[in-house]
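Visitor: sequence and predicted structure, then a few things I'm wondering about:
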Amino acid sequence: MASKFISRLPRHFSTVRRNPTRSLKQQQQPQPQQEQEQSIISKKRKQPRRSEKPLSERMRPQTINDVIGQDHLLSDKSSFIRSAVEANRLPSFILWGPPGTGKTSIGRAIVNSCSLSTLYRFVSLSAVNAGVKDVRDVVDEARSKKSSINSVRTVLFVDEVHRFNKSQLDCFLPVIEDGSIVFIGATTENPSFHLITPLLSRCRVLTLNLLEPVHIADILRRASDDRGKGLVCSLGFMPKEIEVSDEVVEYLSQHCDGDARVALNALEISSITAAARLGYNGNVLDLDKNVDVVLSVNIDDAKQALQSKHLSYDKDGEQHYNLISALHKSMRGSDANASIYWLARMLEGGEQPLYIARRLIVFSSEDVGMADPLALPQAVSCYQACHFLGMPECSLNLAQCVVYLALAPKSIAVYKALRAATKAVKDSVGQNEGVPLHLRTAPTKLMKELGYAKGYIYTPDNPSAVQSFLPPSLQGSKFLDWPAADI
């Protein structure tokens, strides 16, 4: 009986019985070595687990109140998104903007921001790996949820929606029309070019701008100060303090080209570099000696992480056309400085030099024309030089030609003359008139008998002779507005 009672006693009581010379109080007091071990264990327990998610993913805002930037869409209570959220009535829309400006973050935060968030369920798809079957499965489930007793509308967020083809985009039309889903699309490409018109008719397009450096700076400071999901989760241990200097924040915010994802990724790499400099390599045995240190991220860490300034450029997208338009218009306005700048932007973005050279050939005739007939040979020579040399050497050939064309006198007389003549051809009533007989060639006897070439005056033999070279209905028409045309 006594043995059974003893077996039920706590473990420390059985220890007392085996060591009668020590009191219970003495055995409960930890020894110096035990205190050290318990201190290490307690510190280890306080350390955050290193997250495999990138910092940019962990720092996504949970509600639209947490979103930094895009004030034109979110700051004003009468703005489109905020008024829809406050009314708990979400419409279908498309978020269009450069990478890293908050499209996905805003799309995911909208449902959480509604006071009656239980009215909606959020479903996310990416057009990178989703197909028609995935869309139909979501639509079928959305219809069943809506028709149930507790009616719940589905908010379908589709990232990179421009990657869907026409038949895939067509799947959204009837369910947006009948209200089965609330459609939110996110795209970096111009919706006018990459999305079908019926979808644009059903959704409002909201444009997101590149984030300002001040917005990027706020995002970086939030990430460095957040002890729950910020930089500490990238490190895997909790330093006494994380110091990210204003110089680092300014450098990253100025060199990420308005892309918050680029800035956050660079900050994360910088902090890991700083931790490695302290000797921490992720080993849990090192935690006890690192928890009391100050982790300082310096400007050299930031430069090493970013390597070079991030440039937002898409060789096949809207940026491609925007920059070539800026270059063309700067040369047309005879601003050589701006022309060189836009050329540098395109080259640093990775644009093909032969494409730029071809555009310069077009410009030489379209905008310089007869004001400087040497502009065309200059542009053609530039194209040949780019073909022979390639990058980076041909960048100087392009710069020389761009400056030449920007500083050259401008005339669109030839351009306007061709347009006027083309209009005359298209606007002619019935068929265009045939070539007058005296302007036709007569290689055969029959053609001579029919009057071909009859009455033609060979101009070199008689320069002062007057004859008409236009069809009768266009006699006296003037297409080219140029002094030489009056001679």
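Guide: Cool, the structure landed. This is a predicted model, so every value here is computed, not measured.

Visitor: only C-alpha atoms from now on, for both contacts and neighbour counts.
Guide: Fine.

Visitor: residue 320: neighbour count?
Guide: 15 (other Cα atoms under 10 Å).

Visitor: that one looks like it's in a helix, true?
Guide: Yes. Using DSSP: H, G, I helix; E, B strand; the rest coil, the assignment for residue 320 is a helix.

Visitor: residues contacting residue 310?
Guide: By Cα atoms under 8 Å, 6 or more residues apart in numbering, the residues touching residue 310 are 255-257, 262.

Visitor: same thing but 7 Å
Guide: Counting by Cα atoms under 7 Å, 6 or more residues apart in numbering, residue 310 makes contact with 255-257.

Visitor: so it: helix, strand or coil?
Guide: coil.

Visitor: how about residue 205?
Guide: Relying on three-state DSSP, one would call residue 205 strand.

Visitor: next one: stretch 102-117 to chain centre, how far?
Guide: Distance of stretch 102-117 from its chain centroid, counting by Cα atoms, centre = their mean, to the nearest Å, is 21 Å.

Visitor: re earlier: neighbour-wise, which of the contacts of residue 310 leads?
Guide: Most surrounded of the contacts of residue 310: other Cα under 10 Å gives residue 256, at 24 neighbours.

Visitor: just checking, that one touches residue 263?
Guide: Yes. In this structure residue 256 lies within contact range of residue 263 using Cα atoms under 7 Å: 5.7 Å.

Visitor: against that first model, consider the following:
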Amino acid sequence: MEPDLFTAAAEDRQEKDPSSSPLAVRMRPRTLDEVVGQQHLLKPGSPLRRLVGEGSGGPAGPSSVILWGPPGIGKTTLAYVVSKATNKRFVELSAITAGVKEVRAVIEGARRATGGYGKETVLFLDEIHRFSKAQQDSLLPAVENRWVTLIAATTENPYFSIISPLLSRSLLLTLESLTDDDLSGLLRRALADERGLGGAVSLPEDAEAHLLRIAGGDARRALTALEAAAGAALSKQEKEISLLTLEETVDRAAVKYDRDGDQHYDVASALIKSIRGSDVDAALHYLARMIEAGEDPRFIARRLMISASEDIGLADPTALPTAVAAAQAVAMIGFPEAALTLSHATIALALAPKSNAATLAISAAQEDVRKGLAGPVPAHLRDGHYKGAAKLGHAQGYVYPHDVPGGIATQQYAPDAVRDKQYYRPTRYGAEARYADVVERVRERLGRTAGDGTGPSAG
């Protein structure tokens, strides 16, 4: 039996008895106009509209589409809508469980369906990035000969995970994460629509806010939680899904945290101060509160990058690269896996030796500049790459450090006004102890004196 017959049977059961399907399936959009979010792809005349034949004489465009975006934002839904709008068979495979044999079987079935009764096929291949190069190669003949309309979904950057021949033959559509407004509209539709809960229960504001937080931008997760909570409320003969019922159903307490209010800044501040104080357990507690409350992981990652320079600096030169790598990983993978990366970075920063010497150094230097302590750049350091520079004395007498034993030339670098200023006062903590020895020797070699002794104290 061909895979599409299973799909057809499932759709037939759903039409006869809608309640037999999960709420997320029942609320699956039937047209592009019902799709939640992704408005940048749904404008009149957009490639997606043209793919389903809107605004033209019929379906047009490439026979392969790649949908790239985080989980739960509607990739499968868009593929389904395209198949319904173009009246094509819909066959779904997952690269996690399917191989070349299953793909070839679907392609052969599509060729028979087209030749036998003129029914074209949409092949939706989820998690295509899990296919090897050879497995992806097996799709090329079907795409080139238009035996199927391939719609492939991936959560990873397609330029790294999909072979160039397939990518060049495909329309790449980048899907954006769903906003709270998108999900709120979806929940209201599910509560009222006859395909959904048909007005059987209502969802008060506090429960909706909690549901949006635990959904984390995932429409499927939001509808699944709503369905479970609605069932629990109705079993207790309640017409309203209370916050308590929702908490009991999803087994997650509502975190008191307002992403636009005091809690947002208070908890973020506590996270950074716990890292600064090297209390790794407290830092993880505040990190967990932010994650559970649905905080944007990119916001957390930005705070960690700042902390790495502000509170650690050269005491552990690996701190900033760790925080930056975490931010890049978070941007690529999103929640829930991003929680692991944020935990990794938070622990590393909390347990790193601390130094605010870099922070104090630039603050002191900026303060002097604001006071007007700048002065002209020494003549031998000025640009000498233009006609007439030598006559002005620019770049004359400059000593090239690489020509000097030890690589340090005894010459003045700072303007006269700040010649003897010592902004950087390294600590003796961690790796910065090495820098403390180095800067002492370098200053001595440069003939620098302590001057008035002004400059920051790193403590």
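Guide: Arrived safely. Computed from a predicted structure; not experimentally measured.

Visitor: tm score of chain vs chain?
Guide: Taking TM-score structural alignment, normalised by the length of the second structure as the basis, the two superposed chains have a TM-score of 0.54; 300 aligned residues with a Cα RMSD of 4.6 Å.

Visitor: save the contacts of residue 310 of the first structure as TSV, and put in distance to residue 152 of the first structure and secondary structure too.
Guide: Below are the contacts of residue 310 of the first structure laid out as TSV (distance: Cα to Cα, whole Å; DSSP: H, G, I helix; E, B strand; the rest coil):
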residue	distance to residue 152 of the first structure	secondary structure
255	44	coil
256	40	coil
257	40	coil
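
Visitor: could you dump these into CSV with distance to residue 278 of the first structure added?
Guide: Shown next, in CSV, are the contacts of residue 310 of the first structure (distance: Cα to Cα, whole Å):
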residue, distance to residue 278 of the first structure
255, 27
256, 27
257, 31
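
Visitor: ok, the residues you listed vs residue 16 of the first structure, which is closest?
Guide: residue 256 (66.1 Å; Cα to Cα).

Visitor: the closest one matches what in the second structure?
Guide: Under the alignment by TM-score structural alignment, residue 256 of the first structure pairs with residue 215 in the second structure.

Visitor: OK, contacts around the closest residue to its match other than its chain neighbours?
Guide: Spatially, and ignoring its direct neighbours in sequence, residue 215 of the second structure is nearest to residue 222 (4.9 Å; Cα to Cα, 6 or more residues apart in numbering). Residues counted as contacts of residue 222 of the second structure (Cα under 7 Å, 6+ apart) are 211-212, 215.

Visitor: so what corresponds to residue 150 of the second structure in the first structure?
Guide: Residue 150 of the second structure maps onto residue 183 in the first structure, by TM-score structural alignment.

Visitor: residue 110 of the first structure: which element?
Guide: helix 103-113 (DSSP states H and E).

Visitor: against the second structure, where does that helix fall?
Guide: Helix 103-113 of the first structure maps onto residues 75-85 of the second structure, going by TM-score structural alignment.

Visitor: elements contacting the helix or strand hosting residue 443 of the second structure?
Guide: In the assignment (DSSP H and E), residue 443 of the second structure maps to helix 432-445. Applying 3 or more Cα pairs under 7 Å, 6 or more residues apart in numbering; DSSP states H and E, we find helix 432-445 of the second structure packed against no helix or strand.

Visitor: how far is that helix from where the chain is centred?
Guide: 40 Å.

Visitor: also stretch 90-110 of the second structure?
Guide: That offset, for stretch 90-110 of the second structure, works out to 30 Å (Cα atoms, centre = their mean).

Visitor: so where in the first structure does it end up aligned?
Guide: Going by TM-score structural alignment, stretch 90-110 of the second structure sits over residues 122-142 in the first structure.

Visitor: what's the matching stretch in contact with?
Guide: Against stretch 122-142 of the first structure from outside (Cα under 7 Å, 6+ apart): 111, 153-161, 163-164, 168, 180-181.

Visitor: just the buried residues of those.
Guide: Taking 16 or more other Cα atoms under 10 Å as the criterion, what is buried in these is 111, 153-161, 163-164, 168, 180-181.

Visitor: tally up the residues packed near residue 4 of the first structure, please.
Guide: Around residue 4 of the first structure there are 8 residues (other Cα under 10 Å).

Visitor: oh, that last question was meant for residue 217 of the first structure, not what I typed.
Guide: 21.

Visitor: which strand or helix spans the corresponding residue of the second structure for residue 77 of the first structure?
Guide: Aligned counterpart of residue 77 of the first structure in the second structure: residue 44 (TM-score structural alignment). According to DSSP H and E, residue 44 of the second structure maps onto no helix or strand at all.

Visitor: residue 298 of the second structure versus residue 44 of the second structure, what's the distance?
Guide: Using Cα to Cα, to the nearest Å, residue 44 of the second structure is found at 32 Å from residue 298 of the second structure.

Visitor: of these two, who's got more company?
Guide: residue 298 (18 against 12).

Visitor: burial count for the equivalent of residue 182 of the second structure over in the first structure?
Guide: Counting by TM-score structural alignment, residue 182 of the second structure corresponds to residue 215 in the first structure. Per other Cα under 10 Å, the neighbour tally for residue 215 of the first structure reads 17.

Visitor: next one: residue 263 of the second structure
Guide: 14.
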